[in-house]
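Colleague: No sequence on hand, only this structure:
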């Protein structure tokens, strides 16, 4: 029997897709995307917001493009981005960007279309190794490859349409900047579902391994994140990427699947 949510999504003009290949980790869940919110449209809308964020950082003199740490982040990102088409071929045509912002914030993200921001607080305060930085960025890139933000927008639109029979939600009919802000909300601001987090964990693990980064670093990363959460102030990253008691266990179970990819990458 088709669920009420599935029916509303179909009514809203959603299509069943799978944005990425299953990979070695076996992510095969079908996704429902609202046909009026195409990949290119969402990517372009988010690009507007991304440039606004960079402009604000530049005006405050906190956009770091030249330091050794900025070059370190760029090098790690480049290796991961090179592997993204293995899971999603069309990502080779994305206009990827990587930027480091000087801030005490413990956060990093990759928005639709491959727009990455890393905050220095995450690296410095948690004393992240290259492998751990790759684990964070791999996870974030996986969210973008799977289009979890667009998927969340599609679900919300389907529910709204089923309730009201009209498309006021998600900024339809509003100006492009308002719609860009909506993309940010659904892609980066709202907490991710457990299903989406699991997919990003698994695919991020594979990206890091293919890029030559030790997948075991995902375990040490989340241990550091959990320790930081218990220290009185929850990292911003944890508010949108909630931890669970099963997360580390799931990662540990998946590491043997990607370890051969890591070992092969070290030989090449």
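Modeller: Sure thing, it's come through. For clarity, every value in this text was computed on a predicted model and none was experimentally measured.

Colleague: use CA for all of it now, contacts and neighbours both
Modeller: Fine.

Colleague: Confirm that residue 77 lies within a strand, as I assumed.
Modeller: No - applying DSSP: H, G, I helix; E, B strand; the rest coil, one finds residue 77 to be helix, outside a strand.

Colleague: thought it was touching residue 135?
Modeller: No - using CA atoms under 8 Å, residue 77 is not in contact with residue 135, being 10.6 Å away.

Colleague: Which one's more surrounded, these two?
Modeller: The neighbour count for residue 77 versus residue 135, taken as other CA atoms under 10 Å, is higher for residue 135 (31 against 23).

Colleague: structure B:
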């Protein structure tokens, strides 16, 4: 490799690293599961929450217009009751979360999906309930996982990292383009891809692991069996096929996820036992 190329690549990599490493904060307490990674935040929580609230309203309006919103009162009430038990448990990780404007709805769709937007806006899809025949404990595992993403502000973190990688990619691409006399967009594309693999994909898997761990603790504190999360992912493993290799996936493999869940479900089991004993 030419010395100039090596220097240019190193400089570009340094720019990505410096951008991703600034403005570190912690959004949650560690909890019993011990999640305490520092996070990169380059975007304000207010900006993300406003965007999320608007997106949620639009999604619910669309579902209502298509007669897909809360069509089954029994399903909606079941999901609402699980949410009502989980939400107070968020105080174990951040004191402000119980005061969020929480909202939960059920969308009629064959998708195996559920999500919780920043600020506590949730949706559960009927495909998840019906195709997997979830127990309440398993449903709590799903919802606890999604709530954990909101508590950790993973959406804000990903937006921040995308902004940081994009800025570094632009600078790095221009430097490489100028050095070799090529289109700077080509250099930007290369560095952007490297930045995505180096910072976005691995951390997305890390975020999933954090949500798994916090999710089982939320479920346990609410009196739901944390080991049900393992049964849930075993069901998912039997249902979902064609999974990409773990190192290029934004989610852990089923095997590694279940192994990790087993460790942390055991750790929080005393919380579950205590919640079950409580009057």
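Modeller: Good, I have the coordinates. These figures come from a predicted structure and were not determined experimentally.

Colleague: so what number do they get for TM-score?
Modeller: Superposed pair, TM-score by TM-score structural alignment, normalised by the length of structure 1: 0.81. Supporting alignment: 232 aligned residues with a CA RMSD of 2.2 Å.

Colleague: okay, and the common contacts of residue 77 and residue 135 of structure 1?
Modeller: Contact criterion CA atoms under 8 Å, 6 or more residues apart in numbering; residues shared by residue 77 of structure 1 and residue 135: none found.

Colleague: which SSE is residue 202 of structure 2 in?
Modeller: helix 201-221 (DSSP states H and E).

Colleague: which helices and strands sit right next to that helix?
Modeller: Helix 201-221 of structure 2 makes packing contacts with helix 73-86, helix 136-151, helix 254-277 when contacts are defined by 3 or more CA pairs under 8 Å, 6 or more residues apart in numbering; DSSP states H and E.

Colleague: out of these, deepest packed?
Modeller: Comparing those by mean neighbour count (mean count of other CA atoms under 10 Å), helix 136-151 ranks first with a mean of 26.

Colleague: Would you mind finding the longest helix in structure 2?
Modeller: helix 154-180 (DSSP state H).

Colleague: what sits against the counterpart of residue 136 of structure 1 in structure 2?
Modeller: Alignment note (TM-score structural alignment): residue 136 of structure 1 maps to residue 142 of structure 2. Neighbouring residues of residue 142 of structure 2 by CA under 8 Å, 6+ apart: 114, 215, 229.

Colleague: From the residues you listed, pick the one nearest residue 153 of structure 2.
Modeller: Comparing the contacts of residue 142 of structure 2 against residue 153 of structure 2 with CA to CA places residue 215 closest, at 14.0 Å.

Colleague: And that closest one? What does it align with in structure 1?
Modeller: So, by TM-score structural alignment, residue 215 of structure 2 is matched to residue 204.

Colleague: That match - how many residues pack around it?
Modeller: The burial count for residue 204 of structure 1: 28, using other CA under 10 Å.

Colleague: got the contact list for it?
Modeller: 135-142.

Colleague: Report the aligned residue range of structure 1 for the helix or strand that the helix holding residue 202 of structure 2 is followed by.
Modeller: Using DSSP H and E, the helix or strand that follows helix 201-221 of structure 2 in sequence is helix 228-239. Counting by TM-score structural alignment, helix 228-239 of structure 2 pairs with residues 217-228 of structure 1.

Colleague: Now that stretch: buried residues?
Modeller: 217-222, 224-226, 228 (16 or more other CA atoms under 10 Å).

Colleague: how big's the offset between that stretch and structure 2?
Modeller: Here stretch 217-228 of structure 1, set against structure 2 after superposition, deviates by a mean of 0.4 Å using mean CA distance after the TM-score superposition for structure 1.

Colleague: quick one: contacts of that stretch?
Modeller: Counting by CA under 8 Å, 6+ apart, 126, 128, 131-132, 135-136, 205, 234-235, 238, 243, 248, 251-252 sit against stretch 217-228 of structure 1.

Colleague: now do 7 Å
Modeller: Counting by CA atoms under 7 Å, 6 or more residues apart in numbering, stretch 217-228 of structure 1 makes contact with 126, 131-132, 135, 234-235, 248, all of which sit outside it.

Colleague: how about TSV for those residues, with distance to residue 28 of structure 1 added?
Modeller: Listed next are those as TSV, based on distance: CA to CA, whole Å:
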residue	distance to residue 28 of structure 1
126	33
131	26
132	26
135	21
234	32
235	30
248	21
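
Colleague: Aligned to residue 145 of structure 1, what sits in structure 2?
Modeller: So, by TM-score structural alignment, residue 145 of structure 1 is matched to residue 151.

Colleague: ok, its match to residue 13 of structure 2 distance?
Modeller: Going from residue 151 of structure 2 to residue 13 of structure 2 by CA to CA, to the nearest Å gives 30 Å.

Colleague: follow-up on the earlier one: what angle sits between the helix holding residue 202 of structure 2 and helix 254-277?
Modeller: Interaxial angle of helix 201-221 of structure 2 relative to helix 254-277 (axes from the mean of the first three to the mean of the last three CA atoms, to 10 degrees): 20 degrees.
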